[in-house]
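> got a sequence here, can you model it:
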Amino acid sequence: MRNALLKIGLMAGSLSLVFMIFEIGLRFAGWSPIYEVYSKPSIMWQHDDLLGWSHVPGSRDIYIGPRPWPIEFETSIEINSLGLRGPEVKPLPPSGVRILVAGDSRAVALEVPYKQTFGALLEKNLKSELNVPVQVINVGVRGYGTDQSYLHFRDRGRKLAPDLVIFLHSQNDVRNNVTLHRMRRPFGKSVFVLDEAGEPELTGFPVPSFPLCSSISLTTSYQVFRRDSLTQRIFCNLQLVLFDRSATFTMVTMRIQQNPQLIARLYRVGAPDETASARNTDIETLPWDRRLTEALLTRFARTVRKSGSDMVLLGRNNTLGDIAAEAVSIEGARLIPLDDAFNGLDPAEVRFVNDGH
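Got it, this is the predicted structure:
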């Protein structure tokens, strides 16, 4: 037994030595760890007691991705003193119009230069058509759900006194609204639960810190449930401690980029399937998460209306139409489906190949 353990130890030591020599050779050959090639998920983020995370005011960086696929964008990003992407917000002329664009990664659009974002293009077109000063302020933050966009407007965005709020709804909002922490994400968030009257009630505030290798969400009875397994936590930690700091892993990734499906499977090993139901008897195939999102949209629209602003909801009709019914019929928000805008377009013309945006 002792000899067997000694052999195993010698074998492990030999493999480690070979790996170290190979790693050093790759470094001298110009290879870098994967996080020196791509941007970290937390680029320009800071912990936020209310929102979970927000942009660091005044920060600048280059956003490179998508990790770990072939690089499709290297974008210069500037965050203003309010923690928003774009130029500093100037006083609005008396005849001017101010618009806020809220949402997640599709709103903030880190993949493209600021002048190519939805908000910047909208501002340019409206100035030309209305012939009045127009300000479009991008308050989007990567990874935000409906809940975080609502909280941002309630406590911060409304102070900008917009005439119009445009909320860009994404398909993953429903999932994000019941998620406290996603595996490998540096920050978690609070969540809303529905009270007996069906109204959203904030819980988990101020936002605590979460283990980096954890996946935590709500059940149908709004109980906090940790979804990750021991195997997933082990692989996650291996990735963070070893793979992300290894030039060898970078080389392997670059070599198999011709097989994006294989890369996707390898990259997601160790992370629970965020789109699947958790392995818990309390998780059912019921639209309880959609009911929560519907209540959040209604509360969001009500808060916008009471602040004296109008609201427009943008999104795919098959994911937004039914859950926006109350926000439209009761609170006066306007729903504009985006389905027709994409009809007849080649996805390759409007999406990055591997990034999904």
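
> when you work out contacts or count neighbours from here on, use the C-alpha atoms and nothing else.
OK.

> count of neighbours near residue 350?
Residues lying near residue 350 (other C-alpha atoms under 10 Å) number 11.

> for residue 339, same thing?
With neighbours defined by other C-alpha under 10 Å, the count for residue 339 comes to 12.

> now it. Nearest residue, chain neighbours left out?
Excluding the flanking residues, the one nearest residue 339 by C-alpha to C-alpha, 6 or more residues apart in numbering is residue 316, at 5.5 Å.

> for the one you found, give its distance to residue 337.
5 Å (C-alpha to C-alpha, to the nearest Å).

> who's more crowded, the two?
A count of neighbours by other C-alpha under 10 Å puts residue 316 above the other of residue 316 and residue 337, at 20 against 16.

> contacts only, for that one.
Contacts for residue 316 (C-alpha atoms under 8 Å, 6 or more residues apart in numbering) come out as 169, 170, 171, 337, 338, 339.

> next up, for comparison:
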Amino acid sequence: MRQEKLKYLAKLALLVLMGIFGSFLISEAGLRLMNISYPVFHGFDPVRGRILEPGMEGWFRYEGNAYVKINSAGFRDVEHPLQKPKGTYRILLLGDSYTEARQVSLENTFGRKVEQQLQSCERLLPHLVEVINFGVPGYGNAEELITLRSRGWAYDPDLVLTMFFSGNDLIDNFPRAELREPAYIPRPYFHLDQGELKLAYNFQEWSPPILKYRLLLWGVHNFRTLELLNQANRVLAARHIGDSQENLSSRAGLADFVYAPPQTPIHREAWDITEGILKLMHQEVLKHGANFFLVTATSPDQIDQEERILLKERLATKKLDYPEQRLRALGEIEGFPVLNLLYDFQQYAEQHPAHLHGFSNTKLGAGHWNEQGHELAAQLISKRICQDPSIL
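The predicted structure follows:
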């Protein structure tokens, strides 16, 4: 009797598995026939943690609408030869999602526009200008420095431009990663040890969490059904993102507080680490015979007039440019140029009805730069590069 029951249960389990497998195949075939895809562009690297997966491509419609293609080197850009062509002035961009800019077409990113606009810069003639985009979403300055070390110097850049986003770079640089994001997101970071920066990792390459993380990435990279399930999970999680961000921010003691002078030890430590990384990056750039240029991106809360008023009241401050002022002072002390986009962006927003952040499928005035934001950023960056003798 018991043996017959076990056989029945085994047959039932087999039928269930066959049903699940069959449904999976039908779902996979249907999604591919209808060309429905929600690509995950991230991959894993034992040195840098998260990377962009070489060869991945597809439409990104979560914010904006653009076709994204990752080149063979693992960056959202066209292919670039390692060896710099003769007569070329090569600019390497470091940054996060503002620099990678999957919300707009590649042609409309500030990096491509800077490349186009600098071709007519008389001080660069007869050189051809080439801009290489090394931006990766989610990166802080630690990952950017490691990317420069492990990948960037092989391209022999003449100028390294780092796009700093105060909205999350300060948090991304903070070593206590467990306070701000799930442990399964691999991240290298720097921490202070008796005043010196020390590199560490919140993961081990072959640890169970990383093996699980890599298995999940393999799944969503190869199966449309898993892409769809991942997208559904992302949409559900987005409904609670407000509460989640608030909790993480309050636990880390950062977030909106970056726009005012530091009030807590955690906040001061985060700034010390951030400035230390930027100093180190500048020093290494000079050692390689290149120039260093820091540009500060804008947060939508600094540009949208209603949000600016609310944030000023919440922080009890008259201005929201503490990061810009602090980084400008750092540049003056260390001897590298800093371009704060904030003031020109604010002036443009006050004089024009158009938004520089946000998209019609999300919220205008919120999120990343749209096409107009990238255009304005490119104009300001190109003008500064062409006119500033400390850059060229």
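
> care to give me the TM-score?
Once the chains are overlaid, their TM-score stands at 0.66 when taken by TM-score structural alignment, normalised by the length of structure 1; 273 aligned residues with a C-alpha RMSD of 3.6 Å.

> on that earlier part again, among the contacts of residue 316 of structure 1, which are located in helices?
Secondary structure assignment (DSSP state H) places residue 339 from the contacts of residue 316 of structure 1 within helices.

> for the contacts of residue 316 of structure 1, which one is nearest residue 306 of structure 1?
Ranked by distance to residue 306 of structure 1 (C-alpha to C-alpha), these are led by residue 169 at 20.9 Å.

> wait, doesn't the closest one sit right on residue 317?
No - contact between residue 169 of structure 1 and residue 317 fails when scored by C-alpha atoms under 8 Å: they sit 10.3 Å apart.

> looking at those two, which one has more neighbours?
More crowded of residue 169 of structure 1 and residue 317, by other C-alpha under 10 Å: residue 169, with 22 against 16.

> and the more buried one, what's its match in structure 2?
Aligned by TM-score structural alignment, residue 169 of structure 1 pairs with residue 164 of structure 2.

> list the residues that contact that match.
Listed by C-alpha under 8 Å, 6+ apart, the contact set of residue 164 of structure 2 reads 95, 141, 294, 295, 296, 297.

> residue 45 of structure 2 versus that one, what's the distance?
23 Å.

> before we move on, what about residue 219 of structure 2?
In this view, residue 219 of structure 2 and residue 45 of structure 2 are 17 Å apart by C-alpha to C-alpha.

> what's the answer for residue 133 of structure 2, then?
Distance from residue 133 of structure 2 to residue 45 of structure 2, by C-alpha to C-alpha: 18 Å.

> next one: residue 3 of structure 2
Distance of residue 3 of structure 2 to residue 45 of structure 2, computed by C-alpha to C-alpha: 50 Å.

> more neighbours: those two, which one.
A direct count of neighbours by other C-alpha under 10 Å for residue 3 of structure 2 and residue 45 places residue 45 higher, at 15 against 8.

> what does the more buried one align to in structure 1?
Match for residue 45 of structure 2 (TM-score structural alignment): residue 48.

> quick one, strands of the stretch 51-200 of structure 2?
Here the stretch 51-200 of structure 2 has its strands, by DSSP state E, counting those that start in this stretch, at 57-60, 66-69, 88-94, 128-133, 159-164, 188-193, 196-201.
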